[in-house]
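Novice: A structural model of the following input is requested.
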Amino acid sequence: MPGKIANATLVESGKLSYGWARTRMSIIERIAKGKRKPLEGFRVGFCLHVTKETSVLVMAAKELGAEVALCSANPLSVQDDIAAFLHGEGVAVYAWRNETQAEYKKCIRDVIAFKPDIVTDDGGDLHYAAHGAKARGIMGGTEETTSGVRRLSALEKSKKLRYPVIAVNNARTKYLFDNRYGTGQSTLDGILRATGMFLAGSRVVVCGYGWVGKGVAAMAHGMGAAVTVTEVDPIKALEAKMDGFAVAPLEKAAEQGDVFITCTGQTGVIRKEHFAKMKDGAILANTGHFDVEIDASFLYRNGRSVEVKPNVECFKFGGKKLYLLSKGRVVNLVAAEGHPPEVMALSFANQLASILHVAKNHASMEKKVHPVPESIDDAVARLALVAMSVEIDKPTAKQKKYQRG
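Specialist: Here you go, the predicted model:
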């Protein structure tokens, strides 16, 4: 099987992790159950964080008949035992932890060379590379993240989108749960694993109050932190205020924060003028998709850095110490293991159902960014309730008639 991984002897460890995740992601099996092999004859190229949860999605696609290639959506997030397990199961895996930027891009090109019919991405790098290479034969794709959907929408607006893409990120069963609860929990998990700090009583500054920021702020507050939110959107700032959080410009919040967490998907959020105002010992973490939210390059150019422990670098800057986690990359996946399988089950159920939708309907789909079909979103929610042993009411015939008007 073609591919490149770090250590093939980790297969058994990866298999155990896959088994653990699969038992907590029964929605995926329910979507695939009873279907013959609807993906037979299709090649699917994945660019996702190589985690135990991802292995459940990848194996489901393979069991449905697809030939599969996989690369990582982040050079530092690969779980090498999972890469070894999937490669041993016949997946063309191009992923290992601590890839250089050049190696990361080469792995993406290797997946494109696999000539996928369907592309499933997390962040848009694989989609963009496929467009740059003018890859032929791609029938359609899916996209997992806010930042990736923005990039694809820009391609659509400029009439350069070469195939239809389903914006899985925009499914209600994705952003309401994965972005908020999943990222909220896993971000703090990453920060606590990296630092071992005591969160209660500390001042946490959350940059951005989208669904990710909402989750991070709520989880930090629940652990006893005092939370300040920074925003550029007046509606989101108002929402944060009414949710009970302090709201301030980052320039002012910089003077007070003990921990800074960027959640925006935007570039240059925390910059040199903010570093200058921070107090000694401030901790900097990012949970947006790319490593551009904290200007780490400025710190590397102007401060002396020492790795004080894995995923924690100390910079001596302006007579004080600032601590950068995970080199400014997503802290929940670099310093921890990403989202819990229970919440990733929702996102990956949407991914799998959307892949099946593209395989069946690609010929009639316009070359644009499509929403997840409402029928898929509702079905995923109902399957999640079944998995949680939760029952709900059904509207009566009278209520249905009343609703129709």
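Novice: please make it C-alpha for all contacts and neighbour counts, starting now.
Specialist: OK.
Novice: show me the strands in the stretch 301-405 of the chain, by range?
Specialist: Ranges of strands within the stretch 301-405 of the chain are 304-309, 312-317, 320-325, 369-371, based on DSSP state E, counting those that start in this stretch.
Novice: doesn't T142 make contact with Y163?
Specialist: No: between Y163 and T142 there is no contact under CA atoms under 8 Å: 10.4 Å.
Novice: so which of these two has more stuff around it?
Specialist: Using other CA atoms under 10 Å as the criterion, Y163 and T142 rank with T142 on top: 30 against 21.
Novice: report the contact partners of that one.
Specialist: Counting by CA atoms under 8 Å, 6 or more residues apart in numbering, T142 touches V119, T120, D121, V165, I166, A167, V168, Q351, S354, I355.
Novice: most neighbours, which of the residues you listed?
Specialist: V168 (34 neighbours).
Novice: name the SS class of T228, please.
Specialist: strand (DSSP: H, G, I helix; E, B strand; the rest coil).
Novice: these two touch, right, it and V206?
Specialist: Yes: counting by CA under 8 Å, V206 is a contact partner of T228 at 6.2 Å.
Novice: so which of these two has more stuff around it?
Specialist: For T228 versus V206, neighbours defined as other CA under 10 Å are more numerous around V206 (29 against 25).
Novice: ok, then the element right after the helix or strand harbouring that one?
Specialist: Taking DSSP states H and E as the criterion, V206 maps to strand 203-207. Using DSSP H and E, the helix or strand that follows strand 203-207 towards the C-terminus is helix 211-222.
Novice: second input sequence below; structure requested for side-by-side comparison:
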Amino acid sequence: FAPTIDAVCERFSGRILGVVEDTENGHKRYACAEKLPCPVVSVARSPLKDPEDFLVGQSVVFSTEALMRSRGDILHGRPALVIGFGKLGSSIARLLHAKGVQVTVHDVDPVRRTQALSQGFTVARDRDAALHGAGLILCATGAVSLRGEDFSALRNGAYVATVTSSEDELDLAGLPDVYQRTPNGDHITRYQTTGHYFYLLNGGNAVNFLHGASVGPFIYLVQAEILAGVRNLARGDLGPGMHEVDAADRATIAGTWLNYFNR
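Specialist: Predicted structure coming up:
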């Protein structure tokens, strides 16, 4: 709703209570708005979402490896570049490392780059060189990770996968028209031009949804906080702008969840 929230609130004036936002991409869009016409309760950066984000990162690696194996390729011996070292990116990087994959990290945020370095990952000093050297690129920024001109820098035979929708992570529209797109197995597209080719997984959309993207009962923590956000909006006392669920409500949700699932 972020691109149209002003128009929606204007059209239904007095009837929009607000928005509950669950995604990092959506959080960023609302936070960048000069002025919001209604309250936005974001759970995207809640600590209750950390277990889900960690497990989503694990499922992204699982699905990426499954698609690669369907072509007879494996992770090992293929250096990986993880673009974005947030909660999803760091989870992806850790599991790849645990599988014996050489992992390089790139993030526009210098704080996150220092975090990656402190956890033993190689941090790219030259983004273009890192792109050229990687046999697997996993995009986890919630913004545009690869622009049209970046694709020509990819190593021949590289695989590209994302954790969100292609329109958010990849500027595929900016890819030169000389690239031919050819299906190369289920959910794999080969992009090829003279002397260069790479593989895009699941059309650039989140690969983990191909295998259910299940995170088990941890999803209920996030769903419960979304309901708490809806309740906060229904009370009608929040002004326009960004809001979060109270820490006390999060503690209640976590305690209730533990009583049920940690018997």
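Novice: the strand holding V206 of structure 1 aligns to what range in structure 2?
Specialist: Per TM-score structural alignment, the counterpart of strand 203-207 of structure 1 in structure 2 is residues 79-83.
Novice: post-alignment, the strand holding V206 of structure 1 versus structure 2, mean distance?
Specialist: Comparison of strand 203-207 of structure 1 with structure 2 after fitting gives an average deviation of 0.7 Å (mean CA distance after the TM-score superposition for structure 1).
Novice: now the helix or strand hosting H274 of structure 1 on structure 2. Mean distance?
Specialist: Per DSSP H and E: H274 of structure 1 is located in helix 272-277. Following the fit onto structure 2, the mean deviation recorded for helix 272-277 of structure 1 is 3.6 Å by mean CA distance after the TM-score superposition for structure 1.
Novice: quick one, helices of the stretch 101-250 of structure 2?
Specialist: In the stretch 101-250 of structure 2, the helices defined using DSSP state H, counting those that start in this stretch lie at 110-118, 127-133, 166-169, 219-235, 247-261.
Novice: I misspoke; the intended subject was the stretch 1-150 of structure 1.
Specialist: With DSSP H, counting those that start in this stretch as the criterion, the stretch 1-150 of structure 1 has helices spanning 11-23, 26-32, 52-63, 80-88, 101-113, 125-132, 146-157.
Novice: show me what the fourth one is packed up against.
Specialist: Read that as helix 80-88 of structure 1. helix 11-23, helix 52-63, strand 92-94 (3 or more CA pairs under 8 Å, 6 or more residues apart in numbering; DSSP states H and E).
Novice: out of everything not next to it in sequence, what's closest to the equivalent of L131 of structure 2 over in structure 1?
Specialist: Correspondence of L131 of structure 2 to structure 1, assessed by TM-score structural alignment: A254. Of all residues not flanking A254 of structure 1 in the chain, M278 sits nearest, at 5.1 Å (CA to CA, 6 or more residues apart in numbering).
Novice: to which residue of structure 2 is the one you found aligned?
Specialist: Under TM-score structural alignment, M278 of structure 1 pairs with L154 in structure 2.
Novice: my guess is its match contacts H132, does it?
Specialist: Yes: with contact defined as CA under 8 Å, L154 of structure 2 reaches H132; the gap is 4.8 Å.
Novice: neighbour count: the two, which is higher?
Specialist: L154 (24 against 17).
Novice: which ones are touching that one?
Specialist: L154 of structure 2 touches L131, H132, G133, A134, F198, counting by CA under 8 Å, 6+ apart.
Novice: what is the neighbour count of the third one?
Specialist: The number of residues packed around G133 of structure 2, counting by other CA under 10 Å, is 20.
Novice: ok, it to S165 of structure 2 distance?
Specialist: As judged by CA to CA, to the nearest Å, G133 of structure 2 and S165 of structure 2 stand 25 Å apart.
Novice: list the buried ones in stretch 120-137 of structure 2?
Specialist: Buried residues in stretch 120-137 of structure 2, counted by 16 or more other CA atoms under 10 Å: 121-124, 127, 130-137.
Novice: which two of these have the greatest separation?
Specialist: Farthest-apart pair in the buried residues of stretch 120-137 of structure 2 is F121 and H132; separation 17.9 Å (CA to CA).
Novice: just give me the match in structure 2 for V216 of structure 1.
Specialist: Aligned partner of V216 of structure 1 by TM-score structural alignment: I92.
Novice: my read: its match touches Q58, true?
Specialist: Yes: I92 of structure 2 is within contact range of Q58, at 6.0 Å (criterion: CA under 8 Å).
Novice: what does the lengthiest helix in structure 2 contact?
Specialist: Longest helix in structure 2 by number of residues, with DSSP state H as the criterion: helix 50-70. Helix 50-70 of structure 2 has contacts (CA under 8 Å, 6+ apart) with 74-75, 87-92, 95-96, 161, 163, 185-188, 201, 206-208, 210-211, 213-215, 218-219, 222.
Novice: and for the equivalent of A44 of structure 2 over in structure 1, the neighbour number?
Specialist: Using TM-score structural alignment as the criterion, A44 of structure 2 maps onto N169 of structure 1. When neighbours are counted by other CA under 10 Å, N169 of structure 1 registers 26.
Novice: and N169 of structure 1, how far from D110 of structure 1?
Specialist: N169 of structure 1 is 25 Å from D110 of structure 1, by CA to CA.
Novice: ok, N311 of structure 1 next?
Specialist: Taken as CA to CA, the span from N311 of structure 1 to D110 of structure 1 is 28 Å.
Novice: same check, this time on L70 of structure 1
Specialist: When L70 of structure 1 is compared with D110 of structure 1 (using CA to CA), they lie 9 Å apart.
Novice: ok, now L48 of structure 1?
Specialist: 14 Å.
Novice: same question for F245 of structure 1.
Specialist: F245 of structure 1 is 46 Å from D110 of structure 1, by CA to CA.
Novice: tell me the secondary structure for A200 of structure 1?
Specialist: Relying on three-state DSSP, one would call A200 of structure 1 coil.
Novice: what's the closest non-adjacent residue to it?
Specialist: G224 (4.1 Å).
Novice: show me the contacts for the alignment partner in structure 2 of I294 of structure 1.
Specialist: In structure 2, the residue paired with I294 of structure 1 is L170, using TM-score structural alignment. Neighbouring residues of L170 of structure 2 by CA under 8 Å, 6+ apart: V144, S145, L146, R147, G148, G204.
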